[in-house]
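K.L.:
Sharing a sequence plus its predicted fold:
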Amino acid sequence: MGAELNQKLFSAADNLRSKMDASEYKNYLLGLIFYKYLSDKLLVQVVELADESLDTYATQEKQTELYQELLNDEDTKDDLIATLVDTLGYDIEPAYLFNVLADQAKQNIFQLNDLSNAFIQLSSKYKLFSGLFDDVDLQSKKLGSDDQQRNVTITEVLKKLDDVNVVGYEGDVIGDAYEYLIGQFASEAGKKAGEFYTPHMISDMMAQLVAIGQEDKKWFSVFDPTMGSGSLMLNVRHYLNHPEKVKYHGQELNTTTFNLAKMNLILHGVDNEDMNVRNADTLNRDWPTDEPYTFDSVVMNPPYSAKWSADKGFLDDSRFNRYGKLAPKSKADFAFVLHGYYHLKETGTMAIVLPHGILFRGAAEGTIRQKLLEDGSIYAVIGMPSNLFFGTSIPTTVIVLKKNRTDRDVLFIDASNEFVKGKNQNKLTEENIDKVIETYNKRENVDKYAHLATFEEIKENDYNLNIPRYVDTFEEEEPVDMKAVGTEMKEIQEKKQVLQKRLLEDISSLQYSEEDADWIQGALEVFGYDK
């Protein structure tokens, strides 16, 4: 069922694929799917509020007629709208319902301006949707050179999407389908995708890591200061015993990506009061500063070695002032680490994925790393395979941090060789992840895979956390059988002599003209024969 839905939704992009890059057409398709979900969900809610049966009102045409009737009745109109806003957080006029617009598309009387007005009305009336449809640019020349061509393009997409039932599923099917689409677009968009998507299996592993030991919490909070599409945050709930009681806090700099994350959270059934998200620069100014500002888990996949201001004023910032130095201007990696760590509860767990340089680079980064190690903040360092992420082939490391530890040891896991080779990206299997989680939980040495290093060991290594210093994965080659090599060389020499003799005989027997005499003589001399 899920796979069929995924395929139907993805095929709806066919009319856009030839016109623009995946990083652009994703905005149209994901925006339209989201709007259809809101519209279809509203119709189902109307039937329930009218105390009618979905068996009786099985088609959207009948549901829309019921909605219009109730709105035409002055006695029920205001109450209905108020109840819809109270239960769903929004209302949509019948003329702007997705199925109504799609019906017009099927009759070839659809007007692009109606869809534009539908977006404007929803986003201007309700703060939750403010700016959410800004990237569905219905006037873009890429949709067509004029209004008529643009109308035709969107008409075809509406027709295809209208045939997909996006609300008739139990659980997270539509949310998961949305995740699937985001992953497909990330794959097609290549380098541009790294900013908005963490591949599912890596996200899954990090979610498990931060949930360990906190599974039974009645209320759980997760924070992602570089949230992208929100998938890292959303994955955490799959490993909690009360997944419906999770509060999501996130920040994202890119406005398009921020809107995508909001849609993703809503489609996964996250209520407005359970999400606290913000479109802003995470490093430039601390957020959140009001309660709650510390969280049970922090998950992060920040932009690697990004530039930031590193202004000296940040030395007074409570996120960074305990570490003596600031992350360098050209590499903000440790600024992201310290920001996330500052917002971690005393009992919480943080997982962040970054390039390996953070483990061993010196200067200011070395100073910060030493302080974190002296405080016992770094709990585990996990080396991941290369080419896992869209847009970069570099190997990465997942660093796990905790607070208030009694010990300062660090578990090193080298999982860099545990993957399945893919066409474009390498992939982690469930078995690969299970092995990491099992090793992480046992916190014991595993030959050529894991090592629990004492603080003294780390100190002796000058606080360098480069994984090969602690996990020796070197495989000794089998000793060479010199006798066998000698025999093989002798056989090759004998074959060579036979071939040379045969070639010499062939060349000697050739009939040749006077002008080729020098060439023939040279060839004979190569084989050691001098006339």
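P.N.:
Great, that's in hand. Bear in mind that the values here come from a model prediction, so they are computed numbers and not experimental data.
K.L.:
Every contact and neighbour count from this point should use C-alpha atoms.
P.N.:
Will do.
K.L.:
Tell me which other helices or strands the longest strand along the chain touches.
P.N.:
Assignment by DSSP state E gives strand 344-355 as the longest strand of the chain. Using 3 or more C-alpha pairs under 8 Å, 6 or more residues apart in numbering; DSSP states H and E, the elements in contact with strand 344-355 are helix 200-211, strand 295-300, helix 333-342, strand 396-402.
K.L.:
Let me know which of these is the nearest to Val47.
P.N.:
helix 200-211 (36.3 Å; C-alpha to C-alpha).
K.L.:
Between strand 396-402 and that closest one, find me the angle.
P.N.:
20 degrees (axes from the mean of the first three to the mean of the last three C-alpha atoms, to 10 degrees).
K.L.:
who touches helix 200-211?
P.N.:
Among residues not part of helix 200-211, those counted as contacts by C-alpha atoms under 8 Å, 6 or more residues apart in numbering are 183, 231-233, 235-237, 239-240, 297-299, 348-352, 398, 400, 427-430, 433, 437.
K.L.:
Please, a ChimeraX command that selects the buried ones among those?
P.N.:
Selection command for ChimeraX covering only the buried members of the contacts of helix 200-211, criterion 16 or more other C-alpha atoms under 10 Å:
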select :183,231,232,233,235,236,237,239,240,297,298,299,348,349,350,351,352,398,400,427,428,433,437
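K.L.:
returning to that earlier point: deepest in the core, which of the helices and strands packed on strand 344-355 is it.
P.N.:
strand 295-300 (a mean of 27; mean count of other C-alpha atoms under 10 Å).
K.L.:
Check it against this one:
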Amino acid sequence: MAIKKNELYSSLWASCDELRGGMDASQYKDYVLTLLFMKYVSDKYRGDPYGMIVVPQGASFDDMIALKGDKEIGDKINKIISALAEENDLKGVIDVADFNDEEKIGKGKEMVDRLTKLIGTFEGLDMSSNRADGDDLLGDAYEYLMRHFATESGKSKGQFYTPSEVSRILAKVIGITSDTAQDASVYDPTCGSGSLLLKANDEAPRGLSIYGQEMDNATSALARMNMILHDNATAKIVQGNTLSSPEWKDANGKLKTFDFAVANPPFSNKNWTSGLNPHEDEFGRFVWGIPPEKNGDYTFLLHIIKSLKSTGKGAVILPHGVLFRGNAESRIRENLIKQGYIKGIIGLPANLFYGTGIPACIIVIDKDDAQARKGLFMVDASKGFMKEGNKNRLRSQDIHKIVDVFTKYLELPGFSRVVPLAEIVSNDYNLNIPRYIDSSEPEDQHDLSAHLQGGIPNRDIDAMDNYWQVFASLRATLFTGDRAGYSKSLVAANNVKSTILNHHEFKAFAGQSLEPFTAWSESAALKSIAIGDKPKQLIHDISEALLNRYAGRPLLSKYDIYQILMDYWAEVMQDDVYVLAQDGWPAGKVLRELVARKGEKLKETSDLTINKIKYKAELIPPALIVQRYFAAEQAQLDVLQAKLDNATQELDSFIEENSAEDGGLADALNDKDKVTKVSVTARLKLAADPEERAALKQVQKLFDAETRGKKAVKDAQDALDLAVFKHYPSLNEADIKALIVDDKWLAILCERIEAEIERITQQLANRVKQLDERYAEPLPAITQSVEQLSNKVAGHLKAMGLAL
């Protein structure tokens, strides 16, 4: 059975628990990722004489498993890794972590136990069969781990990873298309762990020739492993300082040029001149100006421009300051704009990156027809993100919107526009985005006349015209004319939402808003998923189709609807589709028995327990089986549960009423001041007072009733669980498809879209209510009310003899 993505991720992240404490995340990532690599290549290439990686005798993960409990486990793991590295020219790549380091892993038994458990975590993962064609399951897991390592590493150690969401934007805006030739090249001079290069490569159907350079030795090793895990073993990644010693040169000693380039260089590098004299640069990278000695932000941008072919395209992440800082940077910026190299700028939200919280931007370079360029395309995407822990993170809809707008040159108010070169020149070549795009929210202004005389300003009501375009008569239901330029509310503030929900125009809108979803669900052909399908291609196709279905729909944002599908894909559908693409629809019948490893407690939550054996449903939760096939039994169980709840409530109420100091159950309290069945039975043998005995007998009856209720519920639940358990094997393919697609996927998606429709209504209701309450009492009425209350207080004070 295929491993689900989220299960694989959680298992790998749990493996880090074995190493936490001895070192920080920037260090233990090397151990975990090395074992992930060893397990993957062992499962995939063991016994394959034509594989990209040769696994020699005695150098596989199986050989590590044999070391569990061995007193020399650390040293022997190092030798196994070294043997694999030697055979495959991976010295200095996979043997960076020292598994025999007592300071980090512990001494003696502590090291043996820790490494034994760490190997055990990977042992149960069969990675040989967990690659749906075209989907880098292990590569994605590697990226998942690195994102979490970057999060845990903190500011000083997060530079090895660029958030995948940002990487996707760079990859999609540099002009790679389905027609891009296989021999086209992509380059990253500060490649880190290689995520930017891989995302760019993903955009080319036939792949690209990958080149990268990374200064940090351990990080360049991560990149090499990352390339192999993503089936790009031929990628050329080297370690070294790109500025002082660039690796990639042509036969004449000049910088090699590439078709595409992507980069996320270190921000504001103060040591960029180390080993380099920019005034005598042999590669001519600084002909447009030399960056400040203590700020190298422009250095890598200039290096990339020089490293691109005459039609080359690139994208670089830099801090916002490069757009507007003066002096040397201002001269470089002016020269680059005059050359026409800068195609566009995308402003990003703050706090996206590991290692810094400052906002950044993407500068898109395009040498093709640079001299003919008459302006720049600017995007202010700083407002679109979600919070995740202490970082901000771009959502799927934010990425899609940015890419759509940039690649299609769509001008959206407050978000994007083409800025003519003349306008930039008039601003002294300052590219600060707020100078050209106003993305601020309009201020909600109060109307002084309305506060003085009452009424709701018509201009505020007119501002909701996007609603009135859809609900033509709803405005007349909610408002009526008052005086010139003002209206009054016809509906009490607390009844506004219900009035909107019950209005015939809203009901029509709600129904019409679900029509695209219904049409999409039929055309998506989700029941046609077959073994060998590509999950990533599937989600791309169906998400684009849903986005297009909702394009141009009033009030609803197609990107919000798109996000609903992408969120559910990440939560549930992705795992389900990966299983179906590898094991087919019969996987829906599978109930996996959960077995704890020796000496460990079972952590995974079970779906069913039959005869004390715990089972986990692979694709179809038992609740869906019950809903479709055992509704009557569930209804009967609900009745029994309601009776039990009533019995428990009656028991609790009786105990509460009679447990006071003078109550009949006061002497039946146990050491913990609780009345229990045992304490009542014990007290009944001693009690002589008739009232106390009556209370004790009554509570005893209530305890018995609750016990019978609990037994009835348990028996009914056990019977239902057994019936469900026995029903799984009888499911045919049509049943399974209906349960997964109709009852599970589409039902949840429909509920969430309905919630989005209601959210739109809530926004309207909130605004109407806000305006009604804001101007409900004009100032004269408030003044009169205050005067009346003041007189009333003065009268009371006078009556009390306290008048002044």
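P.N.:
Yep, that arrived. Bear in mind that the values here come from a model prediction, so they are computed numbers and not experimental data.
K.L.:
Next, format the helices and strands packed on strand 344-355 of structure 1 as TSV and append distance to Asp163 of structure 1.
P.N.:
As requested, these are exported to TSV (distance: least, C-alpha to C-alpha, whole Å):
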stretch	distance to Asp163 of structure 1
helix 200-211	28
strand 295-300	37
helix 333-342	43
strand 396-402	42
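K.L.:
Minimum distance to Tyr248 of structure 1: which of the ones you listed has it?
P.N.:
Distance to Tyr248 of structure 1, taken as C-alpha to C-alpha, is lowest for strand 295-300 among these, at 9.6 Å.
K.L.:
contact partners of stretch 448-460 of structure 1?
P.N.:
For stretch 448-460 of structure 1, contacts defined as C-alpha under 8 Å, 6+ apart pick out 373, 408-415, 439, 443-445, 464-465, 470-474.
K.L.:
Narrow these to those in helices?
P.N.:
Using DSSP state H, the subset of the contacts of stretch 448-460 of structure 1 located in helices is 373, 439.
K.L.:
I'd like to know which part of structure 2 the longest strand of structure 1 is aligned with, by residue numbers.
P.N.:
With TM-score structural alignment applied, strand 344-355 of structure 1 matches the range 308-319 in structure 2.
K.L.:
mean distance, that stretch to its aligned residues in structure 1?
P.N.:
For stretch 308-319 of structure 2, the mean deviation from structure 1 after alignment is 1.1 Å (mean C-alpha distance after the TM-score superposition for structure 1).
K.L.:
can you give me the helices for the stretch 101-250 of structure 2?
P.N.:
Secondary structure of the stretch 101-250 of structure 2 by DSSP state H, counting those that start in this stretch: the helices cover 102-105, 109-123, 137-153, 164-173, 195-203, 217-229.
K.L.:
actually the stretch 451-600 of structure 2, not the one I typed
P.N.:
Using DSSP H, counting those that start in this stretch, helices in the stretch 451-600 of structure 2 cover 458-462, 465-468, 474-478, 496-502, 504-523, 535-549, 558-568, 574-583.
K.L.:
between those, which gets nearest to Asn241 of structure 2?
P.N.:
Of all the helices of the stretch 451-600 of structure 2, helix 535-549 sits nearest to Asn241 of structure 2, with 35.7 Å by C-alpha to C-alpha.
K.L.:
Just list what the closest one packs against, helices and strands only.
P.N.:
helix 504-523, helix 558-568, helix 574-583.
K.L.:
Which residue numbers in structure 1 does the last one align to?
P.N.:
Think helix 574-583 of structure 2. So helix 574-583 of structure 2 is aligned with nothing, judged by TM-score structural alignment.
K.L.:
Now do the buried residues in that helix.
P.N.:
Neighbour counts over helix 574-583 of structure 2 (16+ other C-alpha under 10 Å) mark 574-583 as buried.
K.L.:
Over to stretch 116-130 of structure 1?
P.N.:
Residues of stretch 116-130 of structure 1 classed as buried: 116, 118-123, 128-130 (neighbour count, 16+ other C-alpha under 10 Å).
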